[in-house]
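Colleague: I'd like to go over a predicted model; first the sequence, then the structure.
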Amino acid sequence: MAVVTLDSLNIRSIKEVELNNRRVLVRCDFNAPLDDDGIVTDDSRIVAALPTLRYVLEQGGKVICCSHLGRPNGKRDPAFSLEPIGQRLGALLPDIDVMLPDDCVGDAAEHLIFRQRPSQIILLENLRFHKGEKSNSEEFAKKLADRCDVYINDAFGALHREHASVSALPGMIPDRAAGLLVEKELRFIGELAKGAKSPYLAIVGGAKISGKIEVLEKLVDTVDGLIIGGAMANTFLVARGHEMGRSLIEQDRIRLAQHLLKRFDSKGVKVLLPSDVICVDDLSADASTQSVAVDNVGPEQMAVDIGPDSRAQFAAAIAGESSLGLPKTIFWNGPMGVFEIEAFSQGTMAIARALARSTARTIVGGGDSGAAVKKAGVSDLMTHVSTGGGASLSYLSGEALPGLIALRGGRRST
């Protein structure tokens, strides 16, 4: 099994940088979901950052966290304040005072930073309150760089973003390195990209092929079996000659789907598509549902989830009860249906439960898949649940991630 190391990428680890009595800016991914009352409903990304934050504190460093939250479109919006994140972080670190200035740059942030005590974490306000963050502004990055001695990127979920705090900023700070979470993520996702144990089964879902073309092209050469679910399966089913009614279909991707199916077949990769789907006439939570074989989808029906036969067939493949044999590695990214509606989430939940029973190395690519294993209460039974769906797919597809490029060549202090 090939192992991706930071050293092979010319990137320093946080453990190779002197942190004692230094101001350490940690780029985190605290883009956590909030409810209508502004309460964090899933703190997985906050919890995932704790090992790096604790390590800096233990080494005598002064922690300054920065992150984005949502899409405030470059202006201050209280609905996207990091205050709820700070409250949750404080609850997870009860011996530490979490301080939140009213901005990520300017006098208020500077005042707290230069008076920071070792028992405090400063959580800068939402980076995306400034247009310079998403535009990768060097001017904005410089304002952040001026207030720290060390830069640590622990935001795996943002590594594929060419934003100021991820791309422009690191090169301004010689002592830059990857955090413990990024190192862990690269180890597991890199394993899939560089040589997973065979038989290797991939499960890919979600709405569209267009967002996963590069990954599917890459999987042709690496997997032994492929399960396709979600709305993207509709396009593949049409490519195989099925009528899918009013289901979401990418008409301009049908020929691509046919091409991919031929490529997988030429490589001897077993591709499993749904044999039945849950259909509705109206996309609403209280819609009447019907389990329909893919040969019998009516002209007015919409597929919103995989059906019971498909769930059983996919679960059997995960358990090794198919021609693929017992998988040793399984990667899952993307829901099997309209997961955000409870009535249409059963296929996704069935995959989560099947993975929990598997003896394979199970790597879940974040996003709705990560939410599903958490909702099913089986996160701890996975080998690894990624904190970055988009970043994991980008890395798997061989894309050069701006956040990793920017970390290269950091000064080794120890």
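Modeller: Sure thing, it's come through. Numbering: from 1, shown residues only.
Colleague: hey, let's count contacts and neighbours off CA atoms from now on
Modeller: Fine.
Colleague: Residue 345 against residue 334, yeah?
Modeller: No: using CA atoms under 8 Å, residue 345 and residue 334 do not qualify as a contacting pair, with a distance of 11.8 Å.
Colleague: Those two: which is more packed in?
Modeller: residue 334 (27 against 19; other CA atoms under 10 Å).
Colleague: Verify the contact between that one and residue 205 for me.
Modeller: Yes: in this structure residue 334 lies within contact range of residue 205 using CA under 8 Å: 3.9 Å.
Colleague: Now list whatever residues contact both of those two.
Modeller: residue 230 (CA atoms under 8 Å, 6 or more residues apart in numbering).
Colleague: where exactly do the strands run in the stretch 151-300 of the chain?
Modeller: Counting by DSSP state E, counting those that start in this stretch, the stretch 151-300 of the chain has strands at residues 176-178, 200-204, 225-228, 270-272, 276-280, 290-293.
Colleague: Including distance to residue 37 and mean neighbour count, could those go into CSV?
Modeller: What follows is the strands of the stretch 151-300 of the chain, written out as CSV (distance: least, CA to CA, whole Å; neighbours: other CA atoms under 10 Å):
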stretch, distance to residue 37, mean neighbour count
strand 176-178, 34, 31
strand 200-204, 33, 25
strand 225-228, 37, 24
strand 270-272, 42, 17
strand 276-280, 32, 26
strand 290-293, 36, 18
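Colleague: Any chance of the ones you listed in a markdown table with distance to residue 396 as columns?
Modeller: Below are those laid out as a markdown table (distance: least, CA to CA, whole Å):
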| stretch | distance to residue 396 |
| --- | --- |
| strand 176-178 | 19 |
| strand 200-204 | 12 |
| strand 225-228 | 15 |
| strand 270-272 | 19 |
| strand 276-280 | 29 |
| strand 290-293 | 33 |
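Colleague: Might you report the residue contacts of residue 14?
Modeller: 152, 177-180.
Colleague: hold the first one in mind and look at this next one:
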Amino acid sequence: MTAFRTLDSAEVKGKRVLIRVDLNVPMNDRVVTDDTRIRAILPTVNEVTKKGGKAILLAHFGRPKGERVPDMSLAPVVPVLQTLLGKPVAFANDCIGNDAASAIARMSDGDVLLLENTRFHKGEEKNDPIFVSALAELGDIYVDDAFSAAHRAHASTEGIARQLPAFAGRSMQSELEALEKALTAPRRPVIAVVGGAKVSSKIELLNNLVTKVDALVIGGGMANTFLNAQGYNVGKSLCEHELADTARRILATAADSGCAIILPVDAVVAWRFEARAPSQAYAVDSIPADAMILDIGPHSIERVKSAIDDAATLVWNGPLGAFEMEPFDRGTLAAAQHAAARTRDGHLLSVAGGGDTVAALNAAGAADDFSYISTAGGAFLEWLEGKQLPGVEVLRRG
């Protein structure tokens, strides 16, 4: 049984069900350009309406900072939501007060209503008790289906869950179950692949992972900082030289925890940071002083693939090189495709997250074969860092 209250134990028939969703979607000229996050909430909304509940959607868009900003209205989401749900969606010009209450009063069981941007009110991000109560007055039950906002203790993500019976929606449930399988109670051995530009942005992540996983692959620009800390010359590569001591401490913690650190043994270098720039592979002890490392080399790719072969569970965050530019995407694509094949063949549970990671897996054609891909961004990263997420903790079974 999951550690969190889910829709399985919620009686929604005839009830006003406030559902916190993530509709912070990409738009161009007030037209939705990517409906991925909208599609993610469909199972929860459909389940609530089919069981006779009134689905009242709470969401934020952008950062209006407590002001009513017309360009940050959620109204443009309505037509997309109606098309995907295959039914009418009403819209209220506010998320509290008379506008919201009147719109809810007009609802029949099974209807869907979207309330205006919660962040138009300063009380949202402040988790103000008065604003929380104004939201709670509109519903009988609260369902959180926005894991991506669960790391914020806001009124619509945490405060309201303390005033109404609170449950995890299906998208939230899927995310929590995937993350629990990956780190909380994983099948071992567990390998983590962590890449990206800077160690400084992932110190907490690395410190937590080396105590949780059996092997850690470090790639991307951050690998250069670790190579430099070990005495290698990384030429003109992106490198946080001032974090050499931090890198050495992380390596020492890993050794104490029995976590194998897998760093590049060779690298693809170039003399210009641009797509299809002339490049060559060198061993990490032979990097030219006037060159920059832009990808892991062929021997390193094989090491990463072998490490994935040895694992039962994989957690991935960040690319292994400058994957946006050919040919410096080869390391990331090869590792991603290998992990996807192992997952497809039933040998690996694979969980990935982070904007660049999702983009890289999509580019590799590997995304569909991973066990779970999180689009939650900051919340996913904070979970990997071992932090408690306020919007998750309030959903735990008592």
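Modeller: Sure thing, it's come through. Owing to the predicted nature of the structure, the values given are computational and were not obtained by experimental measurement.
Colleague: Tell me which of the strands of the stretch 151-300 of the first structure sits nearest to residue 158 of the first structure.
Modeller: Checking these against residue 158 of the first structure by CA to CA gives strand 176-178 as the closest, at 12.7 Å.
Colleague: mean offset of that closest one relative to the second structure (after superposition)
Modeller: Its aligned residues in the second structure lie a mean 1.4 Å from strand 176-178 of the first structure after superposition (mean CA distance after the TM-score superposition for the first structure).
Colleague: centre of the chain versus that strand, how much separation?
Modeller: From the chain centre to the centre of strand 176-178 of the first structure is a distance of 20 Å (CA atoms, centre = their mean, to the nearest Å).
Colleague: which part of the second structure lines up with that strand?
Modeller: The aligned range for strand 176-178 of the first structure in the second structure is 166-168, by TM-score structural alignment.
Colleague: With stretch 234-244 of the first structure instead?
Modeller: Aligned using TM-score structural alignment, stretch 234-244 of the first structure spans residues 224-234 in the second structure.
Colleague: Between the two ends of the matching stretch, what distance do you get?
Modeller: Terminal residues of stretch 224-234 of the second structure are spaced 6 Å apart (CA to CA, to the nearest Å).
Colleague: Tell me the buried residues in it?
Modeller: Residues of stretch 224-234 of the second structure classed as buried: 224-229, 233-234 (neighbour count, 16 or more other CA atoms under 10 Å).
Colleague: And for stretch 52-71 of the first structure?
Modeller: Per 16+ other CA under 10 Å, stretch 52-71 of the first structure contains these buried residues: 52-53, 55-57, 60-69.
Colleague: tell me, that stretch lands on which residues of the second structure?
Modeller: The aligned range for stretch 52-71 of the first structure is 44-63, by TM-score structural alignment.
Colleague: now the matching stretch, how far from the centre of its chain.
Modeller: That offset, for stretch 44-63 of the second structure, works out to 21 Å (CA atoms, centre = their mean).
Colleague: cool, stretch 69-87 of the first structure as well?
Modeller: Distance, centroid of stretch 69-87 of the first structure to centroid of chain: 20 Å (CA atoms, centre = their mean).
Colleague: just stretch 113-133 of the first structure next, same as before
Modeller: 24 Å.
Colleague: same question, stretch 214-222 of the first structure
Modeller: 18 Å.
Colleague: so where is it in the second structure?
Modeller: Going by TM-score structural alignment, stretch 214-222 of the first structure sits over residues 204-212 in the second structure.
Colleague: Residue 245 of the second structure -> the first structure?
Modeller: Counting by TM-score structural alignment, residue 245 of the second structure lines up with residue 255 in the first structure.
Colleague: Which residue is the nearest non-sequential neighbour of that match?
Modeller: residue 239 (7.0 Å; CA to CA, 6 or more residues apart in numbering).
Colleague: Could you pull up the contacting residues of that neighbour?
Modeller: 254-255, 257-258.
Colleague: Closest to residue 374 of the first structure out of those?
Modeller: residue 257 (31.1 Å).
Colleague: and the gap between that closest one and residue 313 of the first structure?
Modeller: 22 Å.
Colleague: before we move on, what about residue 78 of the first structure?
Modeller: 47 Å.
Colleague: Please apply the same query to residue 340 of the first structure.
Modeller: 23 Å.
Colleague: Looking at those two, which has the bigger crowd around it?
Modeller: Each of residue 340 of the first structure and residue 313 has its neighbours counted (other CA under 10 Å); residue 313 has more, 18 against 11.
Colleague: How about the secondary structure of the aligned residue in the second structure for that one?
Modeller: Here residue 313 of the first structure is matched to residue 303 in the second structure, going by TM-score structural alignment. At residue 303 of the second structure, secondary structure determined by DSSP: H, G, I helix; E, B strand; the rest coil is helix.
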